[in-house]
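Asker: Coordinates only, no sequence provided:
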């Protein structure tokens, strides 16, 4: 029996923002650019990702259908710097200092995004090292199996 991997989406409008939910047994929220921007603005209003809580973010955002579960998960990823920031990723590392304050209402917001990008880069390096160690572990296992087979062949 073949099942399609495509997920159907449901739109839930709330205020002037719309939530996009999958129709899986456990519906997931699709974080649109507009919704993420509202999230970032709410976090900035509340004093940054370390001071903001899911409950206060939910109050500030005022989006119908958004749950603490959605916000808790998104805030955790945001704190860890895993969120892709399109405007930051479009620039090279060399011009990082020149864009501080460009198009931002406060230096706090700019430095928060800079820290987020640095954390994201650190996460990517950590992830690459983890993957490299996994490949090395698998190669080691293959060598062990080959050595074991070689010993069995020689014993015959």
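Answerer: Arrived safely. Please read these numbers as outputs of a predicted model, since none were measured by experiment.
Asker: C-alpha from now on. contacts and neighbour counts both.
Answerer: Noted.
Asker: Show me the strands in the protein, by range?
Answerer: For the chain, the strands defined by DSSP state E occupy 9-14, 17-22, 29-30.
Asker: want to throw those into TSV with mean neighbour count and distance to residue 109?
Answerer: TSV is the format used below for these (neighbours: other C-alpha atoms under 10 Å; distance: least, C-alpha to C-alpha, whole Å):
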stretch	mean neighbour count	distance to residue 109
strand 9-14	14	26
strand 17-22	19	22
strand 29-30	18	24
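Asker: and the comparison structure, right after this:
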């Protein structure tokens, strides 16, 4: 039985490729940034892992990677800027999934990761908006 709050890789795989194709159809000149909250963060992370060269970076808020432990590739996000935000009292996403994400992003991923824990649970509080805007502005220069 799957854990509540954990995105299943099988449930994301088909949808992730559809979203990736939709983004790829954009003829814009800049590589887009991926951002998601909760399951949207899992999808955004899956997109970046599947094709890192197609995207500028990743903002994950209140979400985790939709993979089993040990299935995250070394250097899978090499030199990619990643902002990882999570509520300190989030009771929807299992703590071990946040720990998995933080361990991966701070080491084996090769990402340039920034971590912002915030007061609160599985929600998107207003102060995070300013933090994300500031981080994205600095990374986009």
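Answerer: Yes, it's here. As the structure is a computational prediction, the values presented were derived from the model and not from experiment.
Asker: Got a TM-score for the two of them?
Answerer: Once the chains are overlaid, their TM-score stands at 0.30 when taken by TM-score structural alignment, normalised by the length of structure 2; 72 aligned residues with a C-alpha RMSD of 4.4 Å.
Asker: tell me the secondary structure for residue 130 of structure 2?
Answerer: What DSSP: H, G, I helix; E, B strand; the rest coil gives for residue 130 of structure 2 is helix.
Asker: That one and residue 41 of structure 2, how far apart?
Answerer: To residue 41 of structure 2, residue 130 of structure 2 is 18 Å away according to C-alpha to C-alpha, to the nearest Å.
Asker: So which of those two has more stuff around it?
Answerer: Per other C-alpha atoms under 10 Å, whichever of residue 130 of structure 2 and residue 41 has more neighbours is residue 41, with 24 against 10.
Asker: So which elements touch the helix or strand where the more buried one lies?
Answerer: Using DSSP states H and E, residue 41 of structure 2 sits within helix 39-50. When contacts are defined as 3 or more C-alpha pairs under 8 Å, 6 or more residues apart in numbering; DSSP states H and E, helix 39-50 of structure 2 packs onto helix 9-24, strand 33-37, strand 57-61.
Asker: Specify the stretch among these that is closest to residue 101 of structure 2.
Answerer: Residue 101 of structure 2 lies closest, by C-alpha to C-alpha, to one member of those: strand 57-61, at 10.0 Å.
Asker: Now the closest residue to residue 114 of structure 2 other than its chain neighbours: which helix or strand?
Answerer: Nearest non-adjacent residue to residue 114 of structure 2, counting by C-alpha to C-alpha, 6 or more residues apart in numbering: residue 83, 4.9 Å away. If you go by DSSP H and E, residue 83 of structure 2 is part of strand 81-87.
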